[in-house]
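Enquirer: this one's sequence-less:
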């Protein structure tokens, strides 16, 4: 017997974005089915939330009356309501400049460190999501809402105007689905781009990086490594490792995200031109070779062991991807499917939340109306602008990562954009009848112009033979340029790279 579903919207991909948008579509009265070729729980990265992601998630949970999701928007409420769901405490962002062959030595003026607070205390803090727990929880919410969820099924899709037809088989039972609208939440798998033959614009992206990653047990907390080096911890706005920890390296950078269960998500994001012979080395051999170049990191991982995924250390090809367009007359890609840049600055969850909010809002307001195609075209433009901006911010950060005195002011572009978005949202609220604002102020021409100008000035500073004057000049140029977006005291020499008060809490 064939199983058939006739729905308004089919969502393909049951990661956090796909499950969330299925729940929201159900709340606005559209019939929906959620499809996935895999099953839960499963390993995934893209784990670090931010104030933007949490603000949007909170607003969505309240606006669409999904109280089960509300506790996930802050560390304190998460731990009080869902202690069984593993997360990690994230008070902000921390950066450490590592030099090959040298132990890390924290300097008295903190000129090789940067800590930026994203919350004022633990209760209001952001979180690292253990995605195997959180994604499975969201799928259970989908099922509890009565939304059909079909997993472990490979589907074939055919666009038959004005509907979609999908077919597959699960446990030898034929399945068919007809849907008026299709949403691709498959991320890297790019379900719809392959079916529709969308344009691959990856080659036009500035950033070029790959990754090597896993989950570990037995990683010595970075704070303990600093204690062993007699660091001046009194100046820190938070414990340095209850954060998205970044180690800037010659080859790229390393992330460390600590979960409350003793597991740490760790990975190297490696610039494309700085490969350590991946074709000749196994992932484990490459990992060990990278650690050996940085003595303090090697000490930190002396007792560490891989616990996930089952296949062990995972090595990727180029991380960047870009498909256009990201929406059509009866379909749309969530941002993570439309493109990806790099995990630097943790943009993934925040951009996903912003894209889900924008897409649900326009479907709520324009479903079945002649205005829908125009609104979807606006969605496409916004997603493209966000990806362009993230690419420019990340590429510039890679360019100056070897020169921490330039990296610090350049990173202020991201923090200025993020805190401005968050402050405006808190002060003015969000009108669901209007288009949702773009992530990181990406729809503002003035900010885009500032980023373009400062990228040029960064190149001048990198090329200057007079390092200190060029660095001082670039710091002043950034401070002046971001002044209209600097509401939280960024580019302040007097704090010595220890930013205590950038938090924008509700």
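Expert: The structure has been received and is ready for your questions. Bear in mind that the values here come from a model prediction, so they are computed numbers and not experimental data.
Enquirer: all contacts plus neighbour counts: C-alpha atoms, from now on.
Expert: Fine.
Enquirer: so where do the strands sit in the stretch 251-400 of the chain?
Expert: Counting by DSSP state E, counting those that start in this stretch, the stretch 251-400 of the chain has strands at residues 252-258, 263-271, 305-308, 314-315, 321-324, 327-328, 331-333, 339-340.
Enquirer: so which of those is nearest residue 402?
Expert: strand 252-258 (9.1 Å; CA to CA).
Enquirer: can you lay out the strands of the stretch 251-400 of the chain as CSV showing distance to residue 104 and mean neighbour count?
Expert: Below are these laid out as CSV (distance: least, CA to CA, whole Å; neighbours: other CA atoms under 10 Å):
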stretch, distance to residue 104, mean neighbour count
strand 252-258, 14, 23
strand 263-271, 17, 23
strand 305-308, 22, 17
strand 314-315, 26, 18
strand 321-324, 34, 22
strand 327-328, 47, 20
strand 331-333, 43, 26
strand 339-340, 31, 24
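Enquirer: rebuild these as TSV, extending it with distance to residue 440.
Expert: Listed next are these as TSV, based on distance: least, CA to CA, whole Å:
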stretch	distance to residue 440
strand 252-258	22
strand 263-271	22
strand 305-308	32
strand 314-315	29
strand 321-324	19
strand 327-328	21
strand 331-333	19
strand 339-340	15
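Enquirer: want to compare, so here's the second one:
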């Protein structure tokens, strides 16, 4: 019979939210144990960081280690987002924004980026148990107990004074505690890979910006091109299943995804021209039904971080920023709990975190409705409004001083109308 192990804070998952949470907890002197099912480095998408995330990385003491390895891992300097729709082109420079804070960041291979953060958390004193899998969770005691299977298939129990779920798409606590709640987003599929992009001298392509392309025949479908600094890019397409069905893809595991990918690319003349020299030299992957939600994000002795709580959509690269923001918000509250203080998790954590997520949600919904696409490609935006939009695209979704933060969905509709009728600019600029 095994002896119960103990730790101050147990974290499930060593991705960005888990590593940043561990680093923040170590700053406060707590014993931290991370249970991570996989071995790092491991492949992950979500490679285009947002400038807002730089604030949270610095807060956790993780920014310097990323900066020190930019050259080694070909992290690409990023200062904005570019958009392509047929012959229309548009871009936003994140240094020209409404909100205060960094305006630049990087586009990163997540295998290297996540591994760097985890290694730095370990250097700061966190223990990470790679290859260990959570097989049971009990949060009924005051201090949660987890059953874990190690690399040799041995099972042990570990008890923590507080439990954090940073398991991302694994969504460990939502599954074990029946917290999962349906997302109101349509079920979408992403098909993606890393490619040798072959973009050598295209004057219309800026490696310092993520490129988002609207599919020429279906505005609900879009492509991403996220350049790295070594001539390679992350490349993907996102759409609802009926879109893929038009190309003969029913979701079967044995489908030739690379051939599918190339057919979809060939249907967009403008993007095909950008990637005319691309080489598909890495297996193509697919992910479906990734949008998710939960009934609540925290309780008296546990909290959900990042994608374990909610994931929206990859279109504006909000995932890592939300993950890091969740750790930044949660750890001071965990500290209060461990100090014996009372925390109102709904008021102090869930509502503030969801406030920014709701802004991202408004932009995602408006993108797929087509309204925000009209904004992006409009020639009618004045500089003041462009700066407001640029702030949100740069990840500053929690900046309540931004006039288009409040009632974001309504104001996006107003903005779309203005882009068609410039007479409405005064109302929007003044926060009406």
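Expert: Received it, and whenever you're ready, just let me know what you need. None of the values given here were measured: they were computed from a predicted structure.
Enquirer: on that earlier part again, nearest to residue 78 of structure 1, out of the strands of the stretch 251-400 of structure 1?
Expert: Nearest to residue 78 of structure 1, of all the strands of the stretch 251-400 of structure 1, is strand 252-258, at 15.9 Å by CA to CA.
Enquirer: outside of that closest one, which residues touch it?
Expert: Contacts to strand 252-258 of structure 1, defined as CA atoms under 8 Å, 6 or more residues apart in numbering, come from residues 48, 88-89, 128, 241-248, 264-271, 274, 398, 401.
Enquirer: could you check the angle it makes with strand 263-271?
Expert: The directions of strand 252-258 of structure 1 and strand 263-271 differ by 170 degrees, with axes from the mean of the first three to the mean of the last three CA atoms, to 10 degrees as the criterion.
Enquirer: for residue 138 of structure 1, which non-adjacent residue is closest in space?
Expert: residue 19 (6.0 Å; CA to CA, 6 or more residues apart in numbering).
Enquirer: what do you get for residue 82 of structure 1?
Expert: With sequence-adjacent residues excluded and distances taken as CA to CA, 6+ apart, residue 82 of structure 1 is closest to residue 71, at 7.9 Å.
Enquirer: surely that neighbour and residue 77 touch.
Expert: Yes. With contact defined as CA atoms under 8 Å, residue 71 of structure 1 counts as touching residue 77 (4.8 Å).
Enquirer: between these two, who's got more neighbours?
Expert: Legend: neighbour count by other CA atoms under 10 Å for residue 71 of structure 1 and residue 77, higher for residue 71 (19 against 16).
Enquirer: what about the more buried one, distance to residue 61 of structure 1?
Expert: Here residue 71 of structure 1 is placed at a distance of 9 Å from residue 61 of structure 1 (CA to CA, to the nearest Å).
Enquirer: returning to what we had before: who's in contact with the residue nearest to residue 138 of structure 1?
Expert: Residues near residue 19 of structure 1 by CA under 8 Å, 6+ apart: 13, 34, 135, 138, 139, 142.
Enquirer: show me which of those is closest to residue 388 of structure 1.
Expert: For the contacts of residue 19 of structure 1, the closest approach to residue 388 of structure 1 (CA to CA) belongs to residue 13, at 24.3 Å.
Enquirer: what sits against that closest one?
Expert: Remark: with contacts taken as CA under 8 Å, 6+ apart, residue 13 of structure 1 is in contact with 19, 34, 35, 36, 37, 184, 185, 186, 187.
Enquirer: what about the last one, neighbour count?
Expert: What that stands for is residue 187 of structure 1. Residue neighbour count, defined by other CA under 10 Å, stands at 21 for residue 187 of structure 1.
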